[in-house]
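Q: Sequence first, predicted model second:
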Amino acid sequence: MRIRSRAVRVLTATALVLGGTTAATGASAAEAPVTVQSCYGSGKSFTTTNKVWPAYPNWAYTTSNCADINIRPNVTVQVQTCWKDHSCNKLRTIRAGEWGLAATDVYDGSRFYLKFDRNVSGTIAY
């Protein structure tokens, strides 16, 4: 995953808080907690309908949680990421029970759906 400036700011703020002060206020860590959520920590369950997620005619939108679209399927699958302009990335194979990349370096707010070679369920983080 690529590093984003927002992530750098959050990590810097976390380091300052853990160090006992914040740059703006000098507050202690107990007074100014910072929560950092990992990309995979923002994952949610998914299940395909007709080998597509989300089910037609819905779209998913990338978020600032992850720089990539990541899936952990319950079976080994081939997946394509398709975009608003109807173009699709090449097929990628992702092994059962392992996190894999469906798409990399995605822009926040990009509209997409995933096409699989079979119906599948698992976890997705984007």
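A: It's in. Numbers count the residues shown, from 1 in each chain.
Q: Please count neighbours and contacts with C-alpha atoms only from this point.
A: Fine.
Q: Can you get me a residue count around residue 20?
A: Burial measure for residue 20: 15 neighbouring residues, criterion other Cα atoms under 10 Å.
Q: what's near enough to touch residue 111?
A: Residue 111 makes contact with 59, 60, 61, 62, 83, 84, according to Cα atoms under 8 Å, 6 or more residues apart in numbering.
Q: And the helices in this protein?
A: In chain order, the chain shows helices spanning 5-18, with DSSP state H as the criterion.
Q: circling back to that earlier point, report the two of the contacts of residue 111 separated the most.
A: With distance counted by Cα to Cα, no two of those lie farther apart than 62 and 84, which are 11.8 Å apart.
Q: Spit out the residues that contact these two alike.
A: Both residue 62 and residue 84 are in contact with 110, 111, 112, where contact means Cα under 8 Å, 6+ apart.
Q: and which of these is nearest residue 75?
A: Distances from the shared contacts of residue 62 and residue 84 to residue 75 were compared by Cα to Cα; the smallest belongs to residue 112, at 21.8 Å.
Q: how close does that closest one sit to residue 15?
A: Distance from residue 112 to residue 15, counting by Cα to Cα, to the nearest Å: 35 Å.
Q: okay, now the one to match up with it:
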Amino acid sequence: MRTRSRVAPFALAAVVLGSGLGWATTAAADPGSAAPAVALSCYGSAKSYTTDSVGFWPTGSGFAYTTSNCADINVKPTTTRRVRVCWKTSGTCNAYRNAPAGQWTVAASDVLDGSGYWLDFEGSGVSRGQVAA
């Protein structure tokens, strides 16, 4: 008799956990949920930025580096700005792109992981926002 009373709670717990795993598996297997997970990974790893008074980030002599989280360099400024990406290896920059306030904008696309870069915001003045790369 005592054996059954101990087994019943464990059996119930296994059923509850098993059904929860079934839900998680179903959600993960849904092809429609794959794309949002990738986007969340990229934007979820975003960092806050504040430029210097000339419009460069990172400030000083350092560089930012791309990661495997994002295929692009994305910026989300708090005010509308024009931004371009400049590359550590070549010192060249791409064309300025308009980045509307509060919206994610691709500043550079199809970037290699581990690439050193800095952001150059057109005009003088401090810019704040987020960057995901």
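A: Okay, I see it. Being a predicted model, the structure only gives us computed values, none of them experimental.
Q: follow-up on the earlier one: so for residue 112 and residue 15 of the first structure, which sits in the more crowded spot?
A: Between residue 112 of the first structure and residue 15, residue 112 has the larger neighbour count (other Cα under 10 Å), namely 21 against 14.
Q: Show me what that one aligns to in the second structure.
A: Residue mapping for residue 112 of the first structure onto the second structure gives residue 117, with TM-score structural alignment as the criterion.
Q: Mind putting the shared contacts of residue 62 and residue 84 of the first structure into JSON lines with distance to residue 53 of the first structure?
A: Putting those into JSON lines (distance: Cα to Cα, whole Å) gives the following:
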{"residue": "110", "distance to residue 53 of the first structure": "15"}
{"residue": "111", "distance to residue 53 of the first structure": "12"}
{"residue": "112", "distance to residue 53 of the first structure": "9"}
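Q: Return the member of the residues you listed nearest to residue 69 of the first structure.
A: Proximity to residue 69 of the first structure was ranked across these by Cα to Cα; first place goes to residue 112, at 9.8 Å.
Q: Ignoring the adjacent residues along the chain, who's closest to that closest one?
A: Of all residues not flanking residue 112 of the first structure in the chain, residue 83 sits nearest, at 4.5 Å (Cα to Cα, 6 or more residues apart in numbering).
Q: what number of residues lie near that neighbour?
A: 17.
Q: Relative to residue 38 of the first structure, how far out is it?
A: Using Cα to Cα, one gets 24 Å for the distance from residue 83 of the first structure to residue 38 of the first structure.
Q: Also residue 110 of the first structure?
A: Here the distance between residue 110 of the first structure and residue 38 of the first structure works out to 20 Å (Cα to Cα).
Q: returning to what we had before: touching, the match of residue 112 of the first structure and residue 61? I think so.
A: No. At 11.2 Å, residue 117 of the second structure does not count as touching residue 61 under the criterion of Cα atoms under 8 Å.
Q: Tell me which residue of the first structure lines up with residue 72 of the second structure.
A: Counting by TM-score structural alignment, residue 72 of the second structure corresponds to residue 68 in the first structure.
Q: And that match, how far from residue 61 of the first structure?
A: Applying Cα to Cα, the value for residue 68 of the first structure to residue 61 of the first structure is 12 Å.
Q: now residue 35 of the first structure
A: Distance check for residue 35 of the first structure against residue 61 of the first structure: by Cα to Cα, it reads 23 Å.
Q: Between the two, which has more neighbouring residues?
A: residue 61 (13 against 9).
Q: if I pick that one, what's in contact with it?
A: Contacts of residue 61 of the first structure were listed using Cα under 8 Å, 6+ apart, and they are 108, 109, 110, 111, 112.
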